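1. dropping a prediction and its sequence here:
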Amino acid sequence: MEEEYSRFLDAFTKMKKEVDRIFSETVSKLPRGMISWGLYEPPYDLEDAGNEYILRIDVPGFRKEEIKIRVTEDSVEVKAEYSKEKKEEDSRRNYVVKQRVYEGFHKVVNLPSKIKPNEAKAVLTNGVLEIHLPKSETSREVEIQIES
């Protein structure tokens, strides 16, 4: 029974990765304005650097004040929102045009093992958000020798 469940989870995980890949490829080809429709999902890399995970997410055009990051023991949630209002006045006519622009995304990345959320650090450089996530001692993989 446990083996069947494991095979099901493996198949489901492969299917999810394939759907994510197809969706990501399609969305990356959309015009920038489509982001405001909520269709944008930023590409990311998750690196296992031994004692920590390093999560890199492309967030072009967003300032650090517009990005919120929440970290738990097993996931990272990144939310970014950008909005501005543009006014155009026409002195010849009696109206004002307001154009509101909103862009944003919400991304949750599940981590392969537990981390120490209180020690996480983030840096934004040239449109790339880099989050360092120190692994929890209990989640680190170690090799042990067999005693005789």
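-> Cool, the structure landed. Residues are numbered from 1 along each chain as shown.

2. please make it C-alpha for all contacts and neighbour counts, starting now.
-> Fine.

3. can you give me how far stretch 75-84 is from the chain middle?
-> The chain centre lies 9 Å from the centre of stretch 75-84; the measure is Cα atoms, centre = their mean, to the nearest Å.

4. just the buried residues of that stretch, please?
-> For stretch 75-84, burial by neighbour count (16 or more other Cα atoms under 10 Å) applies to 75, 76, 78, 80, 81, 82.

5. show residues contacting it.
-> The contact list for stretch 75-84 (Cα atoms under 8 Å, 6 or more residues apart in numbering) reads 62, 66-71, 100-111.

6. for residue 81, see how far away the residue most central in space within the chain is.
-> The chain has residue 107 as the residue nearest its centroid, 4.0 Å off, counting by Cα atoms, centre = their mean. Computed as Cα to Cα, to the nearest Å, the residue 107 to residue 81 distance reads 12 Å.

7. against that first model, consider the following:
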Amino acid sequence: MLPKRTQKGLSPFRGIDSLQDEMNRLFNDFFSPDERLLGEMEFTPSIDISENKNEIVVKADLPGMEEKDIDVSIAGDLLTIKGERKEEKEEKEEDYYRRERVYGSFSRQITLPKHIKREDVKAKFKNGVLKITLPKSEDYKEKEVKIELEK
């Protein structure tokens, strides 16, 4: 038997059923977002950044968005991805039992290395994924340099 929380303190008696109920509540609270906070959540797209010898590639997941709602720019050494995921509004009233989809404006900034050919950057948006290709300048492309070990 484990102590049970009561309004006046802990009780030394607790059945296995109440322990199971408490465990279920803890798991549900941990794995389910609080509905009161969902209205305050912001939409932040997930991104992947990869690199090969010729370019850096940034991919951002932007499901449910349209090309016209996305803005990509470079200023100085910052790549900025901005956009807005708009909420679908219908005329009829709906009662929600659970609402987890998040809407709103977002802005993600990524610091770029100095060796990017900014004039040749390309961006494509297809099937909810934004792909930005940032070519490296010729003088920076990976060159193998042999480093001698000191004795």
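-> The structure has been received and is ready for your questions. Remember, predicted model here, so these are calculated numbers, not experimental data.

8. residue in the second structure matching the residue nearest to the centre of the first structure?
-> Aligned counterpart of residue 107 of the first structure in the second structure: residue 108 (TM-score structural alignment).

9. mind listing what's buried in the helix or strand hosting that match?
-> Using DSSP states H and E, residue 108 of the second structure falls within strand 104-111. For strand 104-111 of the second structure, burial by neighbour count (16+ other Cα under 10 Å) applies to residue 108.

10. same check on stretch 63-71 of the first structure?
-> Buried-residue list, stretch 63-71 of the first structure, by 16+ other Cα under 10 Å: 67, 71.

11. residue range for that stretch in the second structure?
-> By TM-score structural alignment, stretch 63-71 of the first structure lines up with residues 66-74 in the second structure.

12. figure out how far the matching stretch is from the centre of its chain.
-> 17 Å.

13. for it, how far is the first residue from the last?
-> 21 Å.

14. mind checking what residue 5 of the first structure lines up with in the second structure?
-> For residue 5 of the first structure, no residue is aligned by TM-score structural alignment.

15. still on that earlier bit, need the buried residues of stretch 75-84 of the first structure in CSV with distance to residue 96 of the first structure and secondary structure, can you?
-> Below are the buried residues of stretch 75-84 of the first structure laid out as CSV (distance: Cα to Cα, whole Å; DSSP: H, G, I helix; E, B strand; the rest coil):
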residue, distance to residue 96 of the first structure, secondary structure
75, 45, strand
76, 42, strand
78, 36, strand
80, 29, strand
81, 26, strand
82, 23, strand
